[in-house]
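Colleague: Below are the sequence and a predicted model; questions follow.
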Amino acid sequence: MREVDQRSIRILVDLQACQTNGSARRGVGRYSRALFAGLAGGAAPRDIYGLVSTELPHSASIRDLGAAKVIRPPALPNLLLDRDFEGGVRDAIDDVLWSSTVASVSPDIVHVSNVFEGFYERVPLPSPRVRAPGQVFSATLYDLIPLRFPEHYFRDERFERWYRFRLEWLRQADLLLSISEASRQDAIALLGLDPHRVVTIHGGIEPHFRQVADVGAAHRRLRESYALVRESFILYTGGDDHRKNLTGAILGFAGLPAELRAKTQLVLVCDLEDRRRSHYLEIARAAGLAAGDILFAGYVTEDDLVDFYCCCATFVFPSLYEGLGLPVLEAMACGAPAIGANNSSIAEVIGRPDALFDGNAPEDMARVLGLVLTDKDFAGRLADQGLVRAKKFRWESTTKTALDAFDTALRRKREAGVAAAVAHWSPRRRIAMVAPLPPAKSGIADYTADLLPYLQEYFDIDLYVARNNAPNEALSAQYRVFYADDLYNNIRNYYTVLYHFGNSEFHTHMYSMLRDLPGVVVLHDAFLSGMVGYVDFNLGRSGFFATEMLTAHGSLARNYLLQTPREKGIGDSIAGLPCSRRVLDNATGIILHSPYALRLLEEHHPERWRPQTWIIPSLARCPVAISVGERNSIRDRLGIAADAFVIATFGHITWTKFGDRLLEAFVSLCAKGDQRAHLIFAGELESDDFGYRLKQQIHASGLADRIRLTGYLSDVDYKDYLIAADLAVQLRKITRGETSAAVLNCLEYGIPLIVNACGTMNDYPDEVVVRLSPDPSVAELIAAISELAASDSRRSQLAASGRDYIASFHHVRRCASEYAAAITSFVEQTKTAKVENFAPLLAPYLAATGDPPGAAAYCASYFDARPEYNFSRPRIFLDVSHIAQGDLNTGIQRNVREIVRALYTRTVPGLDAIAVVRTGNDLVEASEWLSGLGLLLPGELASLNGRVVEFRPGDNLLMLDSSWNEYSQFRPVFARAREKRVPITTVVHDILPLTLPPGNFVPGGKEWFANWFHLALEESDAIACISKTTADRVIRYMGEHGRGRPGLRVGYWHNGSEINVPANSVHAPRLEEIVCEPYLLMVGTLEPRKNHLLAVNALDCLWGEGFGPNLVIAGKRGWMANEVLTRIFEHPLLNKRLFFIEQCSDADIAFLYMNATALLALSKDEGFGLPLVEASRYGIPILCSDIPIFHEVAGAHASYVAIDDPARVASAIRDWWAQYEKSVVISSAGMPCLSWRESAESLLKLLLGDNWYWQNTIDGSKSVDDLSENQKVNQR
């Protein structure tokens, strides 16, 4: 186990540098955003949060984290105090208040993107004075240029005071991430920092800075847009700042020979005020330059900047000092020969002396410029080397270096905490320990007894036990022992409570105690589902198990517990889900025993949990070495020959430990002639089918005299077998995050050990164990055992490594010191996060305000408004108000039902879907409707009924089923959602009422729909369409009608298609006769646009010829259906060749699809076309109208028909039928078909993964045909 794996890591990044006027749109802001994006994208298993201001002028533009992980403090109180620019009263109050928000997240690392923000704006810093124990303060260091050039930067005394005050923050930081080695050396030299506290991470280049495919075209673009009048040009980019040395660039260019200047122009990309441009033009004229020699390009777009880099003869950078010199890197990445001043990070980036010059000597710059312009080979070498060097500056490597630096800094803090504990620097305190104790038959009881005497070196300890668990006499004599419920009266006597939790009945009483009396939890088992189940099924708390499972795991638990029979769902959920969430939430700190246990919890709870988590390995002791004589004596006592080669496996013998496979490998080894080998199963054999079969296999092997089943062993006998063994094999099939005591015992006793890659077995280093595959074959076992049996030296190496590993990481004394450090860190961190901790810190500053009561009231208001970050699963609210009022069983409502069903039984952790209906101005959970769908568990309806939902950051509101005439009544709901920054997405199934001609919808339908649609465009942050065709129509409509607010996003996903027929459902008997003859099937509500009338008329043409298949129409009556219904019911061939199935169950629809000759879909238009996908699932051909949406859905897997008149449709059906009889029609097989689960996941990817197709990035929409690629975001 590596030290870096010894804890989970939560990182909070202060992103105010991305928001200030001074930095948001400059290099510091861009660098900060890029570094944060790298941390957020590559930090697993670290937990990354962003901290942004709600008051600064610019948005941080964070799109790499969900809103749930962005912390937005309330506005700082306006105390009307003057600033003294030296950390005075106002700044001090701001810093303390800001720190209270930082503390509320309990971060391990607080990283400030730029300390030097806020001279002109209000930018607080987290105060080092309220830093929690063990917490790392870090910052990005760009440069210390004002200290290098004080004569230029400290002319304003206020700025100097402010700057030097902020320097003190840097000096108190635990870690500085320097963007160049030059800046790192400055920090060490100018601030006197320890070198290990400053780490160089460099920076990366945005991917669009690269060589263009056609340099000639790029050059033409520049000539059309800028006054480029010479054959070639030299490029400079920079700001109007003393150190950027714009004057030096002009004078260096002026020093070139006249014949070179005649062919070359100097292009200055720099945003200058008119007076400054005139100033530099005067310098140029004084140096002898003509009007056309210099081009002041001003501000240029990123695209133009890339073209300038790619087309320049050389890029020159005469800056007198840089933190990194990003323009040089960008130029090199674009293939420009780059030269620069020989100072700071510029030399570091360019990397070759012959491309450098003295920035203070224009003649030296002219020398190198002339060399590049006249020596093409030299320029080519510079360009080639620049491309290679630029590739080394990648955000991936910057991010990795930063994360490694965080890990190292945190490790140093932890080691310091452990050292402080060992040195007893902290005062001795009394703690309460709640745990099972011997003689309880519990491994955790034994563990606790082993830990107690060593932990007592650091704390006074009182023991609290269940009433049925009186400890043995030895413990009772050494410690004060109380019953667990006495702790409620005694809690004030203790620094904290230490709970030992495991997955058994010995811990049931702790569950409610931890809720009432929070404390530090040692979580011996990641899974507590067995213990929770015991409370329900053995202690009589009916419903407790289901409630806790739903709280812990949401849809995953529901998916298990809705299974039938109920007992199977319960058993599967106990085996598959930890159910530890409540313990994680109520603890003040978590101690685990392995990285695997942490990974297991993080896998089930990607939303994480509030308390810090440390990993402290399980306890072990290195026993006294045993002599050969003593070992032989023990073997003799056990009846084992001194020369026998003993292969042993230790612990309870069950089907989960591959004992049968080990036996088979042993028998094969013996068959090869190894007469010395013996196999010992050292433990109790399970009394089940596996145990019976293993005994039978041993008997049948003919090796019963060399195979031993010991049965239950006393401690003495168990240790004797450890001493007697030559080789141990410890395998597992299933793990719940527990640490195998038998594996530790083998390593303690120096037994060479074979394990498989399962659970915590993966945490041991390769030099300590021989690790097989997770599911090792018999051959793999034979090879590993044979190799070790044949090599004394390899076994000796493993034995020594195992003992050393135990001594280094698992020794009980070391572990006890880590317990002491962890407990202290947890308690002090919890104290630091409490609001009452900050009042004493504010007191002296409030007294200095002149109005202490008023200032205190302002600060109290801030604390009241401070966001408490909720470490719970993000939620997506699904509005089902319309369908809950009445399910008309339309295609849209099938979509609603199935999406909700899929999300409510989702098998991916980390999200809660909650169906809601509007009641007045509130949303309440749609419990009655959900119950009707069979999605609630027994007893859940009563607990949910009428429960009003409250939004919080990180939620999403999806208008999945919004009514055309009630949308405006959601406005109060939308307003509350926006207050909590909850995005609102409206689902648009189609906009056909706006695009189809009159006669397809009821009178007034277009107006109703338009009103709803316009409201949706006005109120929504995003529109989710069920097809790309619909999305394109939405975008085009917005452009043509000037609808859609700036920032509105549009995306699409596809419907699922399987028909979920209940297992006990059967189709209607009357369908049996219908399916006996070939038929075309039409599925869908009867309404004009579905073209049922066209289909009947077309088939009539064929039937009149005595030809053609039957027609089966399955669907309910829709609007304006009288004409087609009259035609159907008066048709002479009704129920002979024409069949109308009006009341169709899912079983009926499935049966009709299953037996159909083909699907006939002649719609004038659709939002999606679900019947096509359903038909493909049943493998039947598709004959459909030639419309865009059907091409999107079916592609090359359907036959298309023009729908202009019945005769033409009849002709197409006749031609298709002729092909069908030859078995050469187009097959629907291979058509993309999503399940409803896949459809729901695709919708979530759209909503939560920022996977949008288009965004309105400008003021006012454009037609979809006019959108640039920057506005159309590729569907990933």
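Modeller: Now that the structure is in, tell me what you want to look at. None of the values given here were measured: they were computed from a predicted structure.

Colleague: C-alpha only now, for contacts and for neighbours.
Modeller: OK.

Colleague: tell me, how many neighbours does residue 1001 end up with?
Modeller: For residue 1001, the count of nearby residues is 18 (other CA atoms under 10 Å).

Colleague: what do you get for residue 129?
Modeller: Residue 129: 11 surrounding residues under other CA under 10 Å.

Colleague: what does residue 262 give?
Modeller: Residue 262: 15 neighbours (other CA under 10 Å).

Colleague: Residue 896 contacts residue 962, doesn't it?
Modeller: No - with contact defined as CA atoms under 8 Å, residue 896 does not count as touching residue 962 (10.5 Å).

Colleague: These two: who's more crowded?
Modeller: Shown here are residue 896 and residue 962; by other CA under 10 Å, residue 962 has more neighbours (20 against 17).

Colleague: before we move on, back to that, tell me, what's touching residue 896 and residue 962 both at once?
Modeller: Taking CA atoms under 8 Å, 6 or more residues apart in numbering as the criterion, residue 896 and residue 962 both touch residue 880.

Colleague: Who are the packing partners of the longest helix belonging to the chain?
Modeller: Counting residues, the longest helix found in the chain (DSSP state H) is helix 395-422. Under the contact criterion of 3 or more CA pairs under 8 Å, 6 or more residues apart in numbering; DSSP states H and E, helix 395-422 touches helix 27-42, strand 136-141, strand 175-178, helix 812-833.

Colleague: to the chain's geometric centre, what's the distance from the helix or strand just after it?
Modeller: Of the helices and strands lying after helix 395-422 in sequence (DSSP states H and E), the nearest is strand 429-434. Its chain's C-alpha centre and that of strand 429-434 lie 37 Å apart, by CA atoms, centre = their mean, to the nearest Å.

Colleague: ok, now stretch 966-982?
Modeller: 27 Å.

Colleague: who touches it?
Modeller: Residues outside stretch 966-982 that contact it (CA under 8 Å, 6+ apart): 67, 918, 921-923, 951-957, 983-984, 1012, 1015-1016, 1019.

Colleague: how about the strands in the stretch 501-650 of the chain?
Modeller: Ranges of strands in the stretch 501-650 of the chain, per DSSP state E, counting those that start in this stretch, are 520-523, 589-592, 612-615, 645-650.

Colleague: just checking, what packs against the longest one?
Modeller: This points to strand 645-650. The contact analysis (3+ CA pairs under 8 Å, 6+ apart) places strand 645-650 against strand 677-682, strand 727-730.

Colleague: let's bring in a second one:
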Amino acid sequence: MRIVLDLQGCQSVSRLRGIGRYSFALAKAIIRNAGEHEIWIVLNDLFPETIDLIRAAFEEVIPVERIATFSLPSFSLYQGARDWRTRAAEIIREYAIAELEPDLVHISSLFEGYVDVSVSSVKAYDKVTLTAVTLYDLIPFLNPEKYLTDLGFKKHYFGKIEALKRVDVVLTISAYCGEEAVRELGIPTERITNISSAVAESFACSTISEEDILSLWARFGISRPFVMTTGTVEPRKNLEGLIVAYSKLPSELRKKYQLLLVCQATEANRIKLFDLAVKHGLASDDLVLAGYVSDKDLIGLYTACHLFVFPSLHEGFGLPALEAMACGSAVIASGATSIPEVIGRDDALFNPLDLQQMADMIERALSDGDYRQSLKDHAAVQVRKFSWDATGKRALQAFEKEYEARFVESARLKRTAEARYQSLIETLTALELPVTEADFATGADAIAANQRAGRRKQILVDVSVLCENGARSGIQRVTRAIVRQLLSAPPANWEVRPVRLDRSVMLYCYANHFLHTLGMGDRSIDGDDEWVDSQQGDIFLGLDLVADCVPHAEGWFAAQRRRGVNIYFVVYDLLPVRYPNWFPEVIATDFPPWLTTIGTIADGLICISRTVADDLMTWLDTSSVERARELKISYFRLGADIESSQPSTGMPDNANIILAAMRERPTFLIVGTVEPCRGHAQAFGAFEQLWARGVDVNLVIVGKAGWGVGELPDRLREHPEDGQRFFWLQGISDEFLEKVYEASKCLLAPSHGKGFGLPLIEAAQKGLPILARDLSVFREVAGQSAYYFSGDADGDLAAAVEVWLSLQKKGSVPASTRLEWITWKQSAEQISKVMLQDAWYRRWQSK
């Protein structure tokens, strides 16, 4: 079966209460015990702040592509069934889930939605798919004068009651709850399964030191051994009854034990409870009220208390009693509703309305050591009867039973994608409610976002800079080469679509015009750059560097993550954050927020070398990046077959003269834009020293003048050796660069920092030896296939060149032909393997 778990109960305000904890634990248990069943989780995108947290909580137990979101039209609260958007949201939710083609849908919390944006319904649109619901209790239904005083909420609640009657499988958290559903609502017994409940693993017996006990006492205002209960301040919890019963204890027992109520009381309720205690003769320190208590402290209080009393009048299950028993507490409790199922011992139960009987049992538990010890011994046995795995298995068995009974009928009634869509439109059209064009528009957007059937998954490759100006910088050469490879050989069952950022609105659109200029990809795609239409499971690959704008587009990326799009960025290096003085102010200013943004919004970062990946991990440890989920880090190698990157062509008129001059003497070649980080100034100074000493060598620089090199460009252009033993070639084609490589004797790589070092690879392809600065990334790329130098003085490099020339004469320079390199096709395959096969190098988690 394909089982879809609607976990809005873990998204709404209920996530902070018992329903949220139950929903979470049951889902985990179902997944653990699913066997061959395929489990999906669906979440409501109107709760954006919860989606990452839930994905983080489940991604270790379920493939992340099976944690989907559904998009809904925004709607106003408190509107109820007479509001078009509210009704449309119910129908669109069912349609979105039907697009997953489930066999059964389980709703963790049916009764929410009036005061928040939770949306649930049963067979409002999809009459075929089996629906299951967890029923926690019917307390509001049985006590409307207390819980249903708001007429709007009352109508909402009773609408959910009617929906509950249409449910195929009702999972109750106690046998008593199921009996109530049969008795009060007339739901057939065969539709109901008691799956019970359990406690979290953290609630367990442990040893607590005297020091820890005293610390707990100090934090909560406790001054002596105590009797304890937990519960909200409302009539059914019977906290007032417990206070009165406690007042009936002999005075010597009250002097020995305090009464602690963990109840998060409002100020008005605190006054009411203390006034009641005084009225019945309790001393000022006999009663202690605790507000919010963390799970850690609650476990400590359960463990340290002398007795736990649970006086409730009505419970769906009675989890606090079981939690206390799990922590080794002696527990006595009310004999009402479902609570006896939890306690499992008649002589530990009292009539919650008979306050004297309650007092007598408390007195016995405090005075009779053997009885109290027997309660503790019983708790250790009783608590083992409850486990989340058993609860999850019962739920699955109920699903399987109903599915087997209805399989033939369900299969016969299944709709095609086209039929589902047509039925959706008909159902929405049939809503006889006031509606506006804006309502239709927001509904249409949600429907489009939820359509899945028949769509191929997309890899959205960012080419924003490349498609705007065709830049030939190193990054754009990589972008062009990788996108061409992905387009020519897309991963199986994936569609590759170049995309670009529209800077006017900070939203991404398909770069269709650019795609057609490449002459690749699907020729049927329209030439207009329409807005990106993404779906659950798509991939965004930030291949181009758009550092100035990505932080401003964070809202778009956040929306994609909520939708279930996996977001990855390529990181070329970290030099602008490590050495900002090497870069123009705009880059030094834009790069750090870009890096912080992608560290926050991305699922993974893919670096162009292991060295960059390690640098990135180090930077993250000192950064301000905060995230709920791990950040995956990996790397790939750049390709080096220049013919696959759509190389430029063309030769200058003086090409033959330059190439002939290069062949007259040993030529050292530097490839890269003239910038501070590339080491050109040191290199030129070194060669000036060599020429002054009569060393007959050439220096060739291939690369345009960049930023921050001061007077160096003038110095290069005006040098006496220009056109003799020095050549500065700016803006040359890839075709001419190939010839320059072939005419050179040595590639010189003097960069102070690099992300990869592609010229080393290109040189090795020509058999050109390499003289490189001793950088870890160059060691990673070239290994033993290069000769390395260190030192920042001109003389350091001049000396290294002379040593290299000496070794070259002896035939002893390291042979670059041993350097391993890959093609751009292989490079693209490496990126695909990282993204599609989870081939990650390291993972980082914010502290």
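Modeller: Structure's in. What do you need? Bear in mind that the values here come from a model prediction, so they are computed numbers and not experimental data.

Colleague: TM-score for these two?
Modeller: TM-score of the superposed chains, computed with TM-score structural alignment, normalised by the length of the second structure, equals 0.69; 791 aligned residues with a CA RMSD of 6.6 Å.

Colleague: Would you format the strands of the stretch 501-650 of the first structure as a markdown table with mean neighbour count and distance to residue 153 of the first structure included?
Modeller: Shown next, in a markdown table, are these (neighbours: other CA atoms under 10 Å; distance: least, CA to CA, whole Å):
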| stretch | mean neighbour count | distance to residue 153 of the first structure |
| --- | --- | --- |
| strand 520-523 | 24 | 51 |
| strand 589-592 | 26 | 47 |
| strand 612-615 | 25 | 43 |
| strand 645-650 | 23 | 72 |
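
Colleague: Quick one, which of those gets closest to residue 366 of the first structure.
Modeller: Of all those, the one in closest proximity to residue 366 of the first structure, counting by CA to CA, is strand 612-615 (59.1 Å).

Colleague: name the helices or strands packed onto the closest one?
Modeller: Helices and strands touching strand 612-615 of the first structure, as assessed by 3+ CA pairs under 8 Å, 6+ apart, comprise strand 589-592.

Colleague: Give the aligned range of the strand it packs on in the second structure.
Modeller: Counting by TM-score structural alignment, strand 589-592 of the first structure pairs with no residue of the second structure.

Colleague: Next, report how far that strand is displaced from the centre of its chain.
Modeller: Here strand 589-592 of the first structure shows a centroid-to-chain-centroid distance of 22 Å under the convention CA atoms, centre = their mean.

Colleague: what do you get for stretch 212-219 of the first structure?
Modeller: Chain-centre distance of stretch 212-219 of the first structure: 40 Å, with CA atoms, centre = their mean.

Colleague: which residues touch that stretch?
Modeller: Contacts to stretch 212-219 of the first structure, defined as CA under 8 Å, 6+ apart, come from residues 306, 307, 308, 310, 311, 334.

Colleague: Burial check on the fifth one, number of neighbours?
Modeller: Other residues within reach of residue 311 of the first structure by the criterion other CA under 10 Å amount to 27.

Colleague: Same question for the third one.
Modeller: For residue 308 of the first structure, the count of nearby residues is 27 (other CA under 10 Å).

Colleague: Is it in a helix, a strand, or coil?
Modeller: Classification of residue 308 of the first structure using DSSP: H, G, I helix; E, B strand; the rest coil returns helix.

Colleague: Verify the stated contact: it with residue 223.
Modeller: No - using CA under 8 Å, residue 308 of the first structure makes no contact with residue 223, being 10.5 Å away.

Colleague: could you redo the helices and strands packed on strand 645-650 of the first structure as TSV and give each row mean neighbour count and distance to residue 127 of the first structure?
Modeller: Converted to TSV, these look like this (neighbours: other CA under 10 Å; distance: least, CA to CA, whole Å):
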stretch	mean neighbour count	distance to residue 127 of the first structure
strand 677-682	21	58
strand 727-730	23	51
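
Colleague: closest to residue 1169 of the first structure out of these?
Modeller: The closest of those to residue 1169 of the first structure is strand 727-730. By CA to CA, the value is 56.1 Å.

Colleague: so where is the closest one in the second structure?
Modeller: Structural correspondence for strand 727-730 of the first structure: none found in the second structure, per TM-score structural alignment.

Colleague: What span of the second structure is the very next helix or strand once past that strand aligned with?
Modeller: Later in the chain than strand 727-730 of the first structure, the nearest helix or strand by DSSP H and E is helix 741-748. Under TM-score structural alignment, the alignment places helix 741-748 of the first structure onto no residue of the second structure.

Colleague: just to revisit the earlier point, distance to residue 1238 of the first structure added to the helices and strands packed on strand 645-650 of the first structure, as TSV?
Modeller: Shown next, in TSV, are these (distance: least, CA to CA, whole Å):
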stretch	distance to residue 1238 of the first structure
strand 677-682	47
strand 727-730	40
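
Colleague: Mind checking the ones you listed for the one nearest to residue 520 of the first structure?
Modeller: The minimum distance between residue 520 of the first structure and these falls on strand 727-730, with 31.7 Å, by CA to CA.

Colleague: which other helices and strands contact that closest one?
Modeller: The elements that strand 727-730 of the first structure packs onto, with contact taken as 3+ CA pairs under 8 Å, 6+ apart, are strand 645-650, helix 741-748, strand 753-756.

Colleague: next one: that strand to chain centre, how far?
Modeller: Strand 727-730 of the first structure sits 38 Å away from the centroid of its parent chain (CA atoms, centre = their mean).

Colleague: And stretch 581-596 of the first structure, by the same measure?
Modeller: Centroid separation for stretch 581-596 of the first structure versus its chain: 20 Å, with CA atoms, centre = their mean.

Colleague: got it, and stretch 756-769 of the second structure?
Modeller: Chain-centre distance of stretch 756-769 of the second structure: 39 Å, with CA atoms, centre = their mean.

Colleague: Now do the end-to-end distance for that stretch.
Modeller: This stretch, stretch 756-769 of the second structure, spans 18 Å end to end (CA to CA, to the nearest Å).

Colleague: List the buried residues in that stretch.
Modeller: Within stretch 756-769 of the second structure, the residues scored as buried using 16 or more other CA atoms under 10 Å are 756-765, 767-769.

Colleague: just stretch 166-179 of the first structure next, same as before
Modeller: Quick answer for stretch 166-179 of the first structure (16+ other CA under 10 Å): 166, 167, 169, 170, 171, 173, 174, 175, 176, 177, 178, 179.

Colleague: thought the fourth one was touching residue 139?
Modeller: Yes - under the criterion of CA under 8 Å, residue 170 of the first structure makes contact with residue 139 at 7.4 Å.

Colleague: Give me the common contacts of those two.
Modeller: Residues within reach of residue 170 of the first structure and of residue 139 at once, by CA under 8 Å, 6+ apart, are 115, 176.

Colleague: for the helices and strands packed on helix 395-422 of the first structure, which one sits closest to residue 285 of the first structure?
Modeller: Nearest of these (CA to CA): helix 27-42, 31.5 Å.
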